[in-house]
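>>> Sequence and computational prediction follow.
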Amino acid sequence: MSGCGDHHDPDCAEVLAEVWLFLDHECDERRRTLLAQHLEECGPCLAEYGIEEKLKALLARKCGGEHAPSGLRARLREQIRRAVLEQAEVTVESGPSGTTVEVRTMRVERRA
């Protein structure tokens, strides 16, 4: 028995549990057809589906495609570069006579 009182295959709980897969087109065509048929025939599930679909559209509209400002991206890129160089014990200095790179290395040998 389903949540609306009618017998469905799949039942309402199963359909509502998979509604995000349906919305994201992440189920196979056979399952998608079965879920779509249930949603067309079942008013309570269709109402629930409508709410889910609107929420997803709102989230995509408000949160989708946002990009960090170019200044923030540049600062993050520079901080990551510095952290990587520091971790690798590499010093880079730029001056009027050019750029100097110093690499400190330590060799570790293992014997079996």
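Alright, I've got the coordinates.

>>> alpha carbons only for contacts and neighbour counts from here, please
Fine.

>>> Spit out the contact partners of the nearest residue to Val19 once chain neighbours are set aside.
Leaving aside its sequence neighbours, Val19 sits nearest to Tyr49 (C-alpha to C-alpha, 6 or more residues apart in numbering; 6.9 Å). Contact partners of Tyr49, counting by C-alpha atoms under 8 Å, 6 or more residues apart in numbering, are Leu16, Val19, Leu39.

>>> Against that first model, consider the following:
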Amino acid sequence: MSCGDHHDTDCSEVLAEVWLFLDNECDERRRALLAQHLDECSPCLSQYGLDEKLKKLLATKCGGEHAPDGLKARLREKLRGAVLDQATLSVESVTVESDGSTTTVEVRSSTTRVERY
């Protein structure tokens, strides 16, 4: 999307990152650029307003629910399996680390390209 006016930051870039802006997940420099664009561009500001309202609605309606531990465990197992399935015969090592809230899977390989049909 483009409003037709020239901006330092393109409209499509701003709209692609508006959720990062809403969630305060971008650095201060990027946040300032996005804020400046929103101040100058009414079409993007309108879209930002819609996204902000949608985010608040989602937080209100879905904010307190968490996935059951069993579902989380099954998803982690499926993800581990998918990572291992994509590894080739030249895998040097596979490391799985979990701290209870996050799991990291690292696959070291000299060849990582696998194509499935």
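Arrived safely, thanks for sending. A quick note: this is a predicted structure, and the numbers were derived from the prediction, not measured.

>>> so how far is Phe22 of structure 1 from the residue nearest to Val19 of structure 1?
As for Tyr49 of structure 1, its distance to Phe22 of structure 1 is 10 Å (criterion: C-alpha to C-alpha, to the nearest Å).

>>> Show me the common contact partners of those two, please.
With C-alpha under 8 Å, 6+ apart, Tyr49 of structure 1 and Phe22 have no common neighbours.

>>> Give me the mean distance between the longest helix along structure 1 and structure 2.
Using DSSP state H, we find that the single longest helix of structure 1 is helix 43-63. With mean C-alpha distance after the TM-score superposition for structure 1, helix 43-63 of structure 1 departs from structure 2 by a mean of 0.3 Å once superposed.

>>> so that helix matches what in structure 2?
Counting by TM-score structural alignment, helix 43-63 of structure 1 pairs with residues 42-62 of structure 2.

>>> buried ones in that stretch?
Residues Cys44, Leu45, Tyr48, Asp51, Glu52 are the ones in stretch 42-62 of structure 2 that count as buried (16 or more other C-alpha atoms under 10 Å).

>>> Check stretch 66-75 of structure 1 too.
Per 16+ other C-alpha under 10 Å, stretch 66-75 of structure 1 contains no buried residues.

>>> Which strands or helices does the helix or strand harbouring Val94 of structure 2 pack on?
Secondary structure from DSSP states H and E places Val94 of structure 2 in strand 91-98. Where contact means 3 or more C-alpha pairs under 8 Å, 6 or more residues apart in numbering; DSSP states H and E, strand 91-98 of structure 2 is packed against strand 103-109.

>>> now stretch 64-80 of structure 2: how far from the chain's centre is it?
In terms of C-alpha atoms, centre = their mean, to the nearest Å, the centre of stretch 64-80 of structure 2 is found 18 Å from the chain centre.

>>> try stretch 17-35 of structure 1
For stretch 17-35 of structure 1, the distance to the chain centre is 19 Å (C-alpha atoms, centre = their mean).

>>> The equivalent of Phe21 of structure 2 over in structure 1 - how many residues pack around it?
Under the alignment defined by TM-score structural alignment, Phe21 of structure 2 corresponds to Phe22 in structure 1. With neighbours defined by other C-alpha atoms under 10 Å, the count for Phe22 of structure 1 comes to 20.

>>> Thanks a lot, see you next time.
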